[in-house]
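Trainee: sharing a sequence plus its predicted fold:
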Amino acid sequence: MFARMLPSRLCSAGGGSSPSAAATPSSVLSPAATLSRQYAHEVHTLSFREIWSKIHEDNVHAIDDDREPGPKLSVLLEPNRDGVEKALRNAVSDPLTGLVSEYFDHSEHASDLCLSLQQKVDLARAVYSSLVDLLSVLPSDGNEFSRPQCDALYAAFCQFDSHENPFPSPDGSGNFDEVHRCSSRLETQLDGCLRKSHSKLKLQRRAVMGSSLCIAGTALAAIVTVALVMTHAVAAFVCIPCIGAHFPCHRIRKKELERVAQLKAAWKGTDVLHKYMDNLNCLVKRLHDDMEHDKNLVRIGLEGGGDRIPILLVMNDLRKNVSKFQEHLEDLEIHICLGFKMVNRLRQDLLDKICRQSSAP
């Protein structure tokens, strides 16, 4: 059942049921990339199918319906906001907690933008639906093109021209710009924290080495003392201070390593999301330009006032353009689902590290 919901070119590609290793962002998220075998395997994974089903479960395809289409973000995002807030409440409160919380907020905002793009995909399909249906049944030979068919296509042109382009203009993509600014700022902050943590680890490593040398020296002195005094009391008295100093340093280093693991996970999540949203923006710009081009063609047909010749010329061009536009819509739709899959994986990885630190003795 589910396979019929996917675009046909994906259902027929890479039909193996066992998915390959997850593709890298550069191979999956490049807008210029074709649907490779690895790409096809990605969309056949169970996690992708679950996301696809949730996104398309209750979509609204009517253009004039004011109801909010699609599922709620909390259903798609894993872990959702409640799970994240619960984990952060149990986490150690420090400056890192604020950055981690900001990352979760940022990824949630970006996911919400993806969900709004899915609604634009549905709206674009609705805008094109009557035009696509009509073009699919009209003859390609102009000699067989009747007057009633010409009038029907002219009416479809009028209806198509009456709708606004649902995709944002390349000059006014404020949402993507905001995501870009947030990503850049957060990456810079996380990178600075990582540098400080690495510096602390270097100092702690030197301290541990110093403590180890102290213990080794003390042990050697103890052996000499034992040989001279023939008692273990003095040896124990000498060893205890340095050994005691070694273990607190080890615990501090362990906590700093856990902190670095969280910082790296948050930095990776922000960096991947940053690149993904930039590529998604390219796909949206392409769709905006595709639709503007089709609207300009339709206006040329309308300027003829229903004359048969310009409508025929526009119809032939639109047939080619509409097919490409539908493929580009599918590309964006698949990238949106892959984006949710990627974001969920990165969010869960970071949350697991936070929970491990919280439960550590």
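Mentor: Alright, I've got the coordinates. Residues are numbered from 1 along each chain as shown.
Trainee: use CA for all of it now, contacts and neighbours both
Mentor: Fine.
Trainee: and the helices in the chain?
Mentor: Secondary structure of the chain (DSSP state H): helices located at 8-11, 25-28, 37-43, 46-56, 73-76, 81-90, 95-137, 147-161, 174-229, 233-303, 308-359.
Trainee: now distance to Pro168 and mean neighbour count too, for those, in a markdown table please.
Mentor: Below are these laid out as a markdown table (distance: least, CA to CA, whole Å; neighbours: other CA atoms under 10 Å):
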| stretch | distance to Pro168 | mean neighbour count |
| --- | --- | --- |
| helix 8-11 | 27 | 15 |
| helix 25-28 | 23 | 16 |
| helix 37-43 | 27 | 21 |
| helix 46-56 | 21 | 18 |
| helix 73-76 | 21 | 16 |
| helix 81-90 | 28 | 14 |
| helix 95-137 | 10 | 18 |
| helix 147-161 | 17 | 17 |
| helix 174-229 | 9 | 16 |
| helix 233-303 | 7 | 18 |
| helix 308-359 | 14 | 19 |
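Trainee: can you say which of those is nearest to Phe2?
Mentor: helix 46-56 (7.7 Å; CA to CA).
Trainee: neighbouring contacts of that closest one?
Mentor: Helix 46-56 is contacted by residues Phe2, Glu42, Val43, Gly70, Pro71, Val75, Leu76, Cys337, Leu338, Phe340, Lys341 when judged by CA atoms under 8 Å, 6 or more residues apart in numbering.
Trainee: alright, now check it against this:
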Amino acid sequence: MNHCFGVRSWETQRQFRRGQRRERGETEFRSESSGISPIQSPTSTINLTNRAYHIAVRSESYTKIWYKIHRIDDSESTSSPASTILEPDKASISRALTEIPQTKTISLISDYFDYSEHTNHLCIDLHYSIGHARTIYDPLKDILLLPSPEISIAFGRFQTAANPFPELPSRDFDTVQHRLQALRDLLNTEMKRRRWRRKSGEIMQMEEAAKGAFVLRNELRTIERLVCRLHATVESNIGWLRMGERTEVAMMVVLELRRNLSGFDVQLGDLEQHLCSCLNFVNQTRVKLFHQVMFRRNTR
């Protein structure tokens, strides 16, 4: 499966991040000298309307994911960021699964590990889309403070910037959601068939995987809506920027863009939090299932 949404290759991502670090150099120096971290607090823009979500994004595991995903932006490592975030790693899971009898349950659990890994890739790609969007639009906020004639000239530079967000549903995104739903259906069917046999260990594994598939699909549907909204906002901004080249309407465009960019920052923050929440849940479920698999292996 292609995990890149057509945004950029992993090597291109590394080059892009190096450029971001050069651009951030002066800002980071000021931040360090004032004792302020250049990375935003993971709980600074929390939406309090959902109690369960509010609790989740204040958890220690969520905070760990938040800082880890932002630190990889500054990493010079040649390894994939998805593998840096994913726990347990693919090699450990593959090794554990090959050391126990290959039953239908294990086949379904293996599928869940695969689909959760795909979800991890999708979230990481969208994380880079957020960084790309901020790199494009943060300078625009400064331009909006310039006199009208200069604004009209400056707007032309932003029209050629590609929309950093995919136009969903993309094939990759849709495929993962479909497979998660199909897996949950298979797990539920298998659990109903096996209840009378009292195979508690396998039932527990299937219950955990079914719950994980259900939650991840819902998370991806929420993320999909947020990405669609961001894509539409960027397209709207591009339209306003084209109008802004006409000096006589430049100030009207400035007012509209100021309003749009304020909301745009909120949208980026919402998506960022949901991505971290999804990555956190991926790891939590994988760890639980991995421990169950290891227990079965050690008690054979």
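Mentor: That came through fine. In this text the structure is predicted, and so the values were computed from the model without any measurement.
Trainee: where does the TM-score land?
Mentor: Between these two chains, after superposing, the TM-score reads 0.80 (TM-score structural alignment, normalised by the length of structure 2); 265 aligned residues with a CA RMSD of 2.6 Å.
Trainee: and the residue nearest the centre of structure 2, how far from Arg221 of structure 2?
Mentor: Closest residue to the average C-alpha location of structure 2: Cys123 at 2.8 Å, with CA atoms, centre = their mean. Going from Cys123 of structure 2 to Arg221 of structure 2 by CA to CA, to the nearest Å gives 12 Å.
Trainee: give the equivalent position in structure 2 for Ala110 of structure 1.
Mentor: Using TM-score structural alignment to pair residues, one finds that Ala110 of structure 1 aligns to Thr119 in structure 2.
Trainee: contact partners for the closest residue in space to its match that isn't next to it in sequence?
Mentor: Excluding the flanking residues, the one nearest Thr119 of structure 2 by CA to CA, 6 or more residues apart in numbering is Val176, at 7.1 Å. By CA under 8 Å, 6+ apart, Val176 of structure 2 lies in contact with Tyr115, His118, Thr119.
Trainee: now Val176 of structure 2: how far from Ser129 of structure 2?
Mentor: According to CA to CA, Val176 of structure 2 stands 19 Å off from Ser129 of structure 2.
Trainee: how about Met251 of structure 2?
Mentor: When CA to CA is applied, the distance between Met251 of structure 2 and Ser129 of structure 2 equals 29 Å.
Trainee: same question, Gly156 of structure 2
Mentor: The gap separating Gly156 of structure 2 from Ser129 of structure 2 is 22 Å, by CA to CA.
Trainee: repeat that for Phe165 of structure 2.
Mentor: Phe165 of structure 2 is 6 Å from Ser129 of structure 2, by CA to CA.
Trainee: what's the answer for Leu48 of structure 2, then?
Mentor: Distance of Leu48 of structure 2 to Ser129 of structure 2, computed by CA to CA: 25 Å.
Trainee: ok, now Glu28 of structure 2?
Mentor: 21 Å.
Trainee: same question, Ile203 of structure 2
Mentor: From Ile203 of structure 2 to Ser129 of structure 2 the distance is 39 Å (CA to CA).
Trainee: now swap in Ala161 of structure 2 and tell me
Mentor: For Ala161 of structure 2, the distance to Ser129 of structure 2 (CA to CA) stands at 13 Å.
Trainee: likewise for Pro81 of structure 2?
Mentor: 14 Å.
Trainee: also Ile136 of structure 2?
Mentor: Distance of Ile136 of structure 2 to Ser129 of structure 2, given as CA to CA: 11 Å.
Trainee: same check on Val253 of structure 2?
Mentor: Val253 of structure 2 sits 25 Å away from Ser129 of structure 2 when distances are taken as CA to CA.
Trainee: swap in Asp270 of structure 2?
Mentor: Using CA to CA, Asp270 of structure 2 is found at 14 Å from Ser129 of structure 2.
Trainee: same question, Glu219 of structure 2
Mentor: In this view, Glu219 of structure 2 and Ser129 of structure 2 are 18 Å apart by CA to CA.
Trainee: and for His291 of structure 2?
Mentor: 33 Å.
Trainee: do the same with Gln102 of structure 2
Mentor: Distance of Gln102 of structure 2 to Ser129 of structure 2, computed by CA to CA: 39 Å.
Trainee: if we ignore the residues flanking it in sequence, what's nearest Pro164 of structure 2?
Mentor: Here the residue nearest Pro164 of structure 2, using CA to CA, 6+ apart, is Ser129, at 5.2 Å.
Trainee: please say which position in structure 1 that neighbour maps to.
Mentor: Aligned partner of Ser129 of structure 2 by TM-score structural alignment: Lys120.
Trainee: so what's His180 of structure 1 up against?
Mentor: His274, Met277, Asp278.
Trainee: please convert the residues you listed to JSON lines, extending it with distance to Pro361 of structure 1.
Mentor: Rendered in JSON lines, the data for the contacts of His180 of structure 1 read as follows (distance: CA to CA, whole Å):
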{"residue": "His274", "distance to Pro361 of structure 1": "35"}
{"residue": "Met277", "distance to Pro361 of structure 1": "39"}
{"residue": "Asp278", "distance to Pro361 of structure 1": "41"}
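Trainee: which among those gets closest to Lys268 of structure 1?
Mentor: When the contacts of His180 of structure 1 are compared against Lys268 of structure 1 (criterion: CA to CA), the nearest one is His274, at 9.7 Å.
Trainee: do you know how far the closest one is from Thr188 of structure 1?
Mentor: Note on His274 of structure 1: its distance to Thr188 of structure 1, by CA to CA, is 12 Å.
Trainee: against Val127 of structure 1, how distant is the closest residue to Gln149 of structure 1 other than its chain neighbours?
Mentor: Nearest residue to Gln149 of structure 1, sequence neighbours excluded (CA to CA, 6+ apart): Leu138, at 7.3 Å. As judged by CA to CA, Leu138 of structure 1 and Val127 of structure 1 stand 19 Å apart.
Trainee: likewise Glu256 of structure 1?
Mentor: Glu256 of structure 1 is 55 Å from Val127 of structure 1, by CA to CA.
Trainee: the residue nearest to Thr119 of structure 2 pairs with which position in structure 1?
Mentor: Using TM-score structural alignment, Val176 of structure 2 lines up with Val179 in structure 1.
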